[in-house]
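1. need a 3D model of the sequence below.
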Amino acid sequence: MLFILILISLAVNSSPCIETAHGTHWMAFTDIIIRRSSISEVPNIGNKYTCLGLCLQIEACVSVFYRQQQQRCQFHDVLFTSPQDGEQEIGTEYYSITTGGCPLSYVHNRILNMCYQIHLIRATFHAGEEDCNSRGEHLLVIDNAEKQSHMVNQINSSSDNMLRKFHIDGADVETEGHWVFHDGRIMTYFAWGPGYPQNGTDKNYLVADPQYGFLWSDKEGMEAKHYICERDL
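-> Next up, the predicted model:
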């Protein structure tokens, strides 16, 4: 299959576009490799463009290291964001892939059709929700175990995220114990941490809590947390 690569120069990175997919070049990872959690590795690859094309063909692939000196592609199902977690390897470059309208620099799990961005600023539930809405997005919807597992793996993939609490979509403001998403859909899947939900009348919003391995707790909406915005594709 022929992949056409268009290079677009940006102020902080280069963003190759492979047909309908966009590869973001993460400059902070230049000459850095993270060896853990790879889903596969392919040897005898002569250039990074082939790596990006192969990542596009592997549905589980979210990001790829092109290891120039070894002429290898190393594929991952998460997007690393903490360069300090890696080790030096001269000539290595790091890219992520998005398709189908998922913006550059977002995490795109193509198997689960999840397109989202983790925000490391702190905000109340409503302020985080409003920030998501300003881009036509909403807080991250977790409606099955596979999405919960992916979210946990993504957060734990980078040390910058591991100890942070995150607002995700879901509230029982209208009726205590009756949890709904932003669009009014009734929630049927839950990943509560031990002792939750507490069901207090002021604890109406979902938080992915590192104290319980990013299982959920119900918290007050005015507590400032980090948050995750999701874009529907």
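2. can we go C-alpha only for contacts and neighbour counts from here?
-> Will do.
3. helices and strands around the helix or strand hosting V64, which ones?
-> V64 is part of strand 63-67, with elements assigned from DSSP states H and E. Applying 3 or more Cα pairs under 8 Å, 6 or more residues apart in numbering; DSSP states H and E, one finds that strand 63-67 contacts helix 48-57, strand 72-76, strand 92-99.
4. centre of the chain to that strand, how far?
-> 17 Å (Cα atoms, centre = their mean, to the nearest Å).
5. which residues are contacting that strand?
-> Under the contact criterion Cα atoms under 8 Å, 6 or more residues apart in numbering, strand 63-67 has outside partners 33, 47-48, 51-52, 55, 72-79, 91-97.
6. do that again at 7 Å, thanks
-> 48, 51, 55, 72-79, 91-97 (Cα atoms under 7 Å, 6 or more residues apart in numbering).
7. let's see this one next, to set against the first:
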Amino acid sequence: MLFIDANAVNRFIVLLAGFVVVSHMSSLPVEDDSMKSATFTSLESVFTNKRINTDLIAEFTNIMKIACMGECLSDLNCDSVGYHSGQKKCRLHDVIVSGSGGVTESGWEYYSMQEDFCSQENFVHNRILDICYYIPPGSHTCPDAIAICSNFSANLLTVDSQAKQDWTHDLCVSENIDGTFFDAFLDSHLSVWKLGKTGMELTYTYWDGGEPDNFGHCIGTKPYHGWEWHDYPVEWTAGIICEIRRP
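-> So this is what the prediction gives:
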């Protein structure tokens, strides 16, 4: 059953059939059966009497607002919802919809979704990989990159699957990032690379031929190495992708 923390709502709270129906609020906490929780923030300042038709992934009819938001929370592709209270229509979108475009139609309300473990400002939630990430500006050495991410209560990116490697490559290309370092370290015996956050040995790697060669103590990926992994000296620089994982 979906529920809302009523303490977060200022007014107009009505209990009905096991749901809490809320209106006239700027944000709305929601939790689903899997105990995931998220906050839906009103986009009222961006939208006025518009129905957005782009990036639509699903549409539901005869549905309450809280159930609409629950559908978004349950769908890993959903990042925002549109709801029409008069028509009881729900529309799920796979991006945080912007104010551009749309068809004039009164009655639509739009909300962006952010899962509660991803509450840091400027961090973006990739729901497929279930991580929150932020790209600080500039290129930095590996030790500086670790410190910068730590300032956000985050770690350097961990790449532990081919899907994560592919996503990292695509993100670096699309955001024009000159590669990035990973959250990994060489153990004290200089023999085994381990994940920085857990200390576990790497279970997935994407080493270039002849790597690692113990040339450096920082794992990273750069375009001129075909995005395959190298161990780099600590004075080399690269872009940064900070990551927060679900507890």
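8. circling back to that earlier point, is there a quick PyMOL command that grabs whichever of the contacts of strand 63-67 of the first structure are buried?
-> To isolate the buried members of the contacts of strand 63-67 of the first structure in PyMOL, using 16 or more other Cα atoms under 10 Å:
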select buried, resi 48+51+55+72+73+74+75+76+77+78+79+92+93+94+95+96+97
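9. circling back to that earlier point, what angle do the strand holding V64 of the first structure and strand 72-76 make?
-> Computed by axes from the mean of the first three to the mean of the last three Cα atoms, to 10 degrees, the angle separating strand 63-67 of the first structure from strand 72-76 equals 160 degrees.
10. how close does strand 63-67 of the first structure sit to the second structure?
-> Comparison of strand 63-67 of the first structure with the second structure after fitting gives an average deviation of 3.4 Å (mean Cα distance after the TM-score superposition for the first structure).
11. flag every buried residue along that strand.
-> Quick answer for strand 63-67 of the first structure (16+ other Cα under 10 Å): 63-67.
12. over to stretch 200-208 of the first structure?
-> Buried, per 16+ other Cα under 10 Å, within stretch 200-208 of the first structure: 203-208.
13. residues in contact with it?
-> 165-173, 176, 214-221.
14. and that stretch, how far from the chain's centre?
-> 23 Å.
15. gap between the two ends of it?
-> This stretch, stretch 200-208 of the first structure, spans 18 Å end to end (Cα to Cα, to the nearest Å).
16. would you turn the helices and strands packed on strand 63-67 of the first structure into TSV with distance to N199 of the first structure?
-> Shown next, in TSV, are these (distance: least, Cα to Cα, whole Å):
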stretch	distance to N199 of the first structure
helix 48-57	44
strand 72-76	38
strand 92-99	38
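17. nearest residue to the equivalent of C132 of the second structure over in the first structure in space, please, no chain neighbours.
-> Alignment note (TM-score structural alignment): C132 of the second structure maps to Y116 of the first structure. Nearest non-adjacent residue to Y116 of the first structure, counting by Cα to Cα, 6 or more residues apart in numbering: E230, 4.1 Å away.
18. aligned partner of that neighbour in the second structure?
-> By TM-score structural alignment, E230 of the first structure lines up with I244 in the second structure.
19. before we move on, the earlier item: which of the helices and strands packed on strand 63-67 of the first structure sits closest to G195 of the first structure?
-> strand 72-76 (33.9 Å; Cα to Cα).
20. from the middle of its chain, how far away would the closest one be?
-> For strand 72-76 of the first structure, the distance to the chain centre is 18 Å (Cα atoms, centre = their mean).
21. could you do stretch 28-41 of the second structure as well?
-> Per Cα atoms, centre = their mean, the centroid offset for stretch 28-41 of the second structure relative to its chain is 15 Å.
22. ok, stretch 67-87 of the second structure next?
-> On Cα atoms, centre = their mean, the centre of stretch 67-87 of the second structure falls 17 Å from that of its chain.
23. over to stretch 163-178 of the second structure?
-> So, by Cα atoms, centre = their mean, the centroid of stretch 163-178 of the second structure is 14 Å from its chain's centroid.
24. most centrally placed residue in the second structure?
-> H125 (0.9 Å; Cα atoms, centre = their mean).
25. quick one: it and I131 touch, right?
-> Yes. In this structure, H125 of the second structure is within contact of I131 by Cα atoms under 7 Å, at 5.8 Å.
26. I am finished for the moment; much appreciated.
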